[in-house]
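[1] coordinates for the following, if possible.
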Amino acid sequence: MIHRRSFLKTTGGAGALAALGDLGFFAHLPAVSAAEARMEPGKVQFHPDIEPLVRLLEDTPRERVLEEVAAKIQKGVSYREVLAALLLAGVRDIQPRPVGFKFHAVLVVNSAHLASLASPDGDRWLPIFWAIDQFKSSQAADVKEGDWTMAPVDEAAVPPSHRARQAFIEAMDAWDEAAADAAVVGFARTASADELFEVFCRYGARDFRDIGHKAIYVANSFRTLEVIGWHHAEPVLRSLAYALLERGGAEVNPAKDDLPPDRPFRENIRLVKDVRKDWLAGRPDIHVGLELLGPIRAGNAQDAGGLALKLLNRGVAPRSVFEALFLGAGELLMREPGILSLHAMTFTNAMHYAWHRVHNDETRRLLLLQNAAFLPLFRRKAQSEGTRLDTLEPLTPEAKGEEAIAEIFADVGKDRLVAARKVLGHLKQSPDPAPLAQAARRLIFLKGTNSHDYKFSSAVLEDSERMAPGERDRLLAASMFYLKGAGEKDNELVGRARAALGRS
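    Next comes the predicted model:
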């Protein structure tokens, strides 16, 4: 455990916060070549350049996989190749239903990558090593649950290129799994990444089954494909389409019934037509945007979507609406800390990414209304009382500068509300949020124990960078209700990775 005094000791000297924990042993790792591997029938195959590395991840026991990957890295395997193999191994070996639980091994790949990007050079491999270990854990869980494996596509059923897009849309609208699996292959082979995303993001936001994980999978899979290369897209999009058709155990076909998870989408499909034509030219006004916190607190999805529409038509900029949604998600986390409320944040992160990525105006309007309508659904109670993030009062830390950050993360383990208030107090005195974010990431590396630690931290730290300072500070304050504190027990992965690299 790292207490405040030892926290300060380990962060002393130049770049003190960046030196939290001794993770520099990753710095010497070079950038992997693939070896030949036997192809197996009955299992979808990947490009020959990546298949051997995928098989190494699949076939190596969990207690040896870090050593084997470290040896490959020492021989020249690149970061991008390891990231690609990690995503593809999860796609082939882990059933994407439900979209969550063991499938977090796939959902977390982009989050681990974002953590790597935002880290000092010496730390870059640690999130990826953690994700490899997570894959092995999820792979074992999948074996116990039936050992699902993605099979080769039925090539005879793949529609011709001129029919692929429409065939995919028709299959998804009908919730037809077999038709969608064949159609998505034709679609992936003929369409651009932008064309594919325009279609997939609507289905990711279509229903509230799996508490937002469908939208999260759309965003994270496309973001990872942008890094590893679109020649890997076909199996990833097959997995994604299969995940998006998950019915949550319902026997009935959602296309033929009126089910609660589908109602916000059907309502908002109607409402998008009423958004003013010049809605993108609205004025930033967070004070008006914060009216959205009312229906989010009351737990009313229809009211939240309707109010978002009214705000846009009153001339409030989409940015201000999104900032209100981020703060609404943060307040949910403060009032009801836990798995459900943290997904309000990771879902909004995915929807915000999708909103910026798409080009179709109607789809952008729909995503914003859907985000507003879904947020009240991330609470356990119809209504809940508690702390209001928009009126949270700052508390000045006793210490200054970097020592104040150490004080905040020490308080996380004792009183998260106090830590949240001290974030506001600290950022009022020292407006640069970067040292706070760096310390938060280091503590995830050292103490993170599950995929949600990486998913949440990557989402909230990314989103906070895009917000106006006042709203950014409140979002960072709310994040103290899930981020790791300095006094929590270290995980075992750092030691395992150090040992693996020492023997490779």
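
[2] C-alpha only now, for contacts and for neighbours.
    Noted.

[3] would you map the helices across the stretch 251-400 of the chain?
    Read by DSSP state H, counting those that start in this stretch, the stretch 251-400 of the chain holds these helices, from start to end of the chain: 263-271, 286-289, 293-298, 301-313, 318-335, 339-357, 361-374.

[4] and what of the stretch 401-504 of the chain?
    Listed in chain order (using DSSP H, counting those that start in this stretch), the helices of the stretch 401-504 of the chain are 401-412, 416-429, 434-447, 451-464, 469-479, 493-503.

[5] buried ones in the second one?
    Counting neighbours by 16 or more other Cα atoms under 10 Å, one finds that the buried residues in helix 416-429 are 416-428.

[6] any idea how far Asp133 is from Gly328?
    Gly328 sits 33 Å away from Asp133, taking Cα to Cα, to the nearest Å as the criterion.

[7] of the two, who's got more company?
    Summary of the neighbour comparison: Gly328 and Asp133, criterion other Cα atoms under 10 Å, with Gly328 having more neighbours (29 against 19).

[8] can you tell me the closest non-neighbouring residue to the more buried one?
    With sequence-adjacent residues excluded and distances taken as Cα to Cα, 6 or more residues apart in numbering, Gly328 is closest to Leu293, at 5.7 Å.

[9] surely the one you found and Phe326 touch.
    No. Taking contacts as Cα atoms under 8 Å, Leu293 lies outside contact range of Phe326: 10.1 Å.

[10] one more sequence to fold, the one below, so I can look at both together:
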Amino acid sequence: MRSASVAGASLGSWELLRGITPAAEDAKVRPDAVRLRPEIEPVVRWIEETPREAVFEKAVAELKSGLSYRSLLGGLFLAGVRNIQPRPVGFKFHAVMVINSAHLLGQSAPTSQRLLPMFWALDNFKSSQAKDVEEGDWTLGSVDEGRVPKPHRAKEDFVRAMEAWDVDGADVAVAGLCRGSGAAEAMEPFWRMAVRDQRDIGHKPIFAAQSWRTLQAIGWEHAEPVLRSLAYGLLDLRGDRPGPIGPYEENLRNAGEIGADWQVGRPDPDATVALLTMLREATPEAASAEVVKLLKSGIDPGSIWDAVLLFSSELMMRNPGIIAIHATTAANSLHYIYGASGDDTTRKLALLQAVGWQPLYRERIKSPNPIAIDAIPEDAPVSTDLEAVQGIFEAVGKDRERAAAETVSFLSRGGSPRELFDAASRMIFLKGTDSHDYKYGAAVWEEALHTTDPKWRPRLAAAAMYHLPGASRPDSPLMIRAREAVANVLG
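    Sure thing, here's the model as predicted:
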């Protein structure tokens, strides 16, 4: 029998959401704001204009009246794109970057809980919207139509502007690119620009990957304002001189040394361990150069990706916190770009940068804790039934090291990864209080469930126990308020 402590709380009024979980009135748009497509504009407007304290009731009422999940997801994402400044790429802008993570976690949840991440994201947007107003009330404006290039010139103009860190030139070129190119073609130069710069602790590839993934869910027809916001964020220099942070120039040279058959190699767990060990001390340049050697020797790129994610997870074990979170979420986004890009050089760069960035995170953490992810014992006395999952999340709130060891034993002995993932998601839904709970949770579980060598899955999952909320943490006040709103409207 599944314990209530694993579920986080008795479902209670959440069951009422089953009846409205889907498979407005119009309003004038301020003249200086970008106008969205007419089918989504009314949804965006009520999200923008409804007071924070009433937004849950409004959302439930709209869903009850037939609002589709896709429209709610799209309206929430586009409200953030229009109203939240993507500079710096982080902080309040997480209201935009977290949407896809919330969506992914929600899609795997039972029907009664599938909307919970959207309730959380609604409140998060209203909080960020208020902060943006306090900081100057930035709004994504209309594009300068007179400067939008012809379709055949748009990609070249965009690349030239991005390489010159030319904000205005990139903005008009994005519009031409979206209007004259297919989705994959339009995104290709964005992938290259996203992987070049580690500034903002890796948020730039996160923003790019989250934008593309959310557009896949809500429709490419909404791409133009999203990609204009993305370009503006990618060009943020944080007051520095133009140029990328991290080993990008070195890795451009490294990419040129990698042969054409670099993706045809043999999986090698020993190579994974050797690179993992190297990352504990190497410079960014030395670590990236080692990738070239491994690929030339015939190692499968997947074994290199395993080392990257194992090391980023080890950083979480050494010193849980914001830097360790981004070591994983940035690696996850670079891994996604590696799979999404159709350009051979960009794919090489995504892998090289993923390796080269890890020492940058390591140095910012500077943890004296010598804990090693490949040294977690596998002999914790746990079963492989649901009660073991309950015990793991009870341990999370008391002894994270024990929770990690029990996770390794549970999965190594044949316990269900899906049951563990589902329990982790419920912890995030009901007890999470921060965007990073969603971003990190979605990223680490995606990597754990799809790791190249399944032998590493238990260890990636174990490292997550150093950050995930445990069963003893109270339900978040926000979810309590959302539950009350559901009961008020549907009860």
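
[11] coming back round to it: ok, which of the helices of the stretch 401-504 of structure 1 comes nearest Gln166 of structure 1?
    Counting by Cα to Cα, Gln166 of structure 1 lies closest to helix 451-464 out of these; the figure is 33.1 Å.

[12] output the residue interval of structure 2 matched by that closest one.
    Aligned by TM-score structural alignment, helix 451-464 of structure 1 falls on residues 435-448 of structure 2.

[13] could the helices of the stretch 251-400 of structure 1 go into CSV alongside distance to Leu196 of structure 1?
    Below are these laid out as CSV (distance: least, Cα to Cα, whole Å):
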stretch, distance to Leu196 of structure 1
helix 263-271, 20
helix 286-289, 32
helix 293-298, 32
helix 301-313, 26
helix 318-335, 24
helix 339-357, 11
helix 361-374, 13
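
[14] Leu460 of structure 2 versus Ala388 of structure 2, what's the distance?
    Distance, Ala388 of structure 2 to Leu460 of structure 2, by Cα to Cα: 18 Å.

[15] mind checking the SS state of the residue of structure 1 positioned farthest from its centre?
    Here the centre of structure 1 is the reference, and by Cα atoms, centre = their mean the most remote residue is Ala156, at 35.3 Å. The three-state label for Ala156 of structure 1, taken from DSSP: H, G, I helix; E, B strand; the rest coil, comes out as helix.

[16] now check structure 2 for the residue matching it.
    Taking TM-score structural alignment, Ala156 of structure 1 has Gly146 as its aligned residue in structure 2.

[17] next up, the contacts around that match.
    When contacts are counted by Cα atoms under 8 Å, 6 or more residues apart in numbering, Gly146 of structure 2 is found next to no other residue.

[18] wait, Ser128 of structure 2 sits on Gly90?
    No. Taking Cα under 8 Å as the definition, Ser128 of structure 2 is not a contact partner of Gly90, at 11.0 Å.

[19] related to what we said a few turns ago, of Leu293 and Phe326 of structure 1, who's got more company?
    Neighbours per residue, other Cα under 10 Å: of Leu293 of structure 1 and Phe326, the larger number sits with Phe326, 27 against 24.

[20] quick check, that one in contact with Thr348.
    Yes. In this structure, Phe326 of structure 1 sits in contact with Thr348. The criterion is Cα under 8 Å, and the distance is 6.9 Å.
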